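>>> Need a 3D model of the sequence below.
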Amino acid sequence: METLRQSRDQLLYAEVYISDMLSLKNIFLQTQTLKKLNQNFGVPFLLVKKKDRVVAFASLVINEKGEIAFKIYEDSLSDVEKRNFTLLAESYFRKNNTANFRNPEQLKSSISRMVGWLNIG
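Below you'll find the predicted structure:
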């Protein structure tokens, strides 16, 4: 999914790259009213942009049952936009077979490393 997908309402959907992490960190901290990332940040895998500004992302997390799930963090999507992004993220989540998407222990390790790395700066 290297290419961006664009919807009629000018939303761009893309995979997350390392260069996106500062924007994602800021969305998470603002929406969760935190000063530092925690394990709920997860491992981001998809994002939404409006006019070159990241406005939402989907992140792999470990749910209360210890299973791999994803969570959407956003700061300015309408209900319809959020529902459409959730459906896209759900489809991507089901189709991906890499370790972070299928192995809870691997994902826990990846989350810990990512949160630690992003909290340094």
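
>>> Please count neighbours and contacts with C-alpha atoms only from this point.
OK.

>>> This structure: helices as residue ranges?
21-32, 79-95, 99-102, 104-120 (DSSP state H).

>>> Longest strand in the protein, please.
Identified as the longest strand of the chain according to DSSP state E is strand 53-62.

>>> which residues touch it?
Residues outside strand 53-62 that contact it (Cα atoms under 8 Å, 6 or more residues apart in numbering): 23-24, 27, 39-49, 68-77, 86, 89, 100-101, 104, 107-108, 111.

>>> May I see the buried residues of that strand?
Neighbour-count burial for strand 53-62 flags 54, 55, 56, 57, 58, 59, 60, 61, 62 (criterion: 16 or more other Cα atoms under 10 Å).

>>> Here is the second sequence; please produce its structure so I can put it next to the first one:
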Amino acid sequence: METLRQTHNQPVYAEVYISDMPALKNLFLQTQTLKQLNQNFGVPFLLVRKKGEVVAFASLVINEKEEISFKIYENRLSDAEKRNFARHAENYFRKNNTANFRSPEQLKSSISRMVGWLNIG
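Below you'll find the model as predicted:
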């Protein structure tokens, strides 16, 4: 089996963990030019690291039709990297069946709790 060698500059996709939240919060605030999180932050589920730094994340949100969708927040990804991450996030989104991915009411509650918790710190 051939091993693919990753360069330090290649994007690496990973699921979001609680320890990632400070970096995601900072990225969101920078890209949205805000001082505090709002409901648009959503519930992050997938991220991209480049050179060890978080440069993008996909977050579950409630869209205008009150349906669950996701939004990508990014900083310093090329157009090709954005497309690849969007495809990866879309596949992940379609395959996941947990409550936040399928129940708009559950997701609204999770977003409110997440944003409230992160705005305290």
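
>>> residues contacting residue 43 of structure 1?
Per Cα under 8 Å, 6+ apart, neighbours of residue 43 of structure 1: 59, 60, 61, 107, 110, 111, 114.

>>> any chance of the helices of structure 1 in a markdown table, plus mean neighbour count and distance to residue 15 of structure 1?
Listed next are the helices of structure 1 as a markdown table, based on neighbours: other Cα atoms under 10 Å; distance: least, Cα to Cα, whole Å:
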| stretch | mean neighbour count | distance to residue 15 of structure 1 |
| --- | --- | --- |
| helix 21-32 | 16 | 12 |
| helix 79-95 | 14 | 10 |
| helix 99-102 | 17 | 14 |
| helix 104-120 | 15 | 17 |
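
>>> Between those, which one is closest to residue 14 of structure 1.
Closest approach to residue 14 of structure 1 among the helices of structure 1 (Cα to Cα): helix 79-95, 10.4 Å.

>>> can you list the buried residues of strand 53-62 of structure 1 in JSON lines and add distance to residue 94 of structure 1?
JSON lines is the format used below for the buried residues of strand 53-62 of structure 1 (distance: Cα to Cα, whole Å):
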{"residue": "54", "distance to residue 94 of structure 1": "23"}
{"residue": "55", "distance to residue 94 of structure 1": "23"}
{"residue": "56", "distance to residue 94 of structure 1": "20"}
{"residue": "57", "distance to residue 94 of structure 1": "17"}
{"residue": "58", "distance to residue 94 of structure 1": "13"}
{"residue": "59", "distance to residue 94 of structure 1": "14"}
{"residue": "60", "distance to residue 94 of structure 1": "12"}
{"residue": "61", "distance to residue 94 of structure 1": "14"}
{"residue": "62", "distance to residue 94 of structure 1": "15"}
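
>>> Understood, closing this out.
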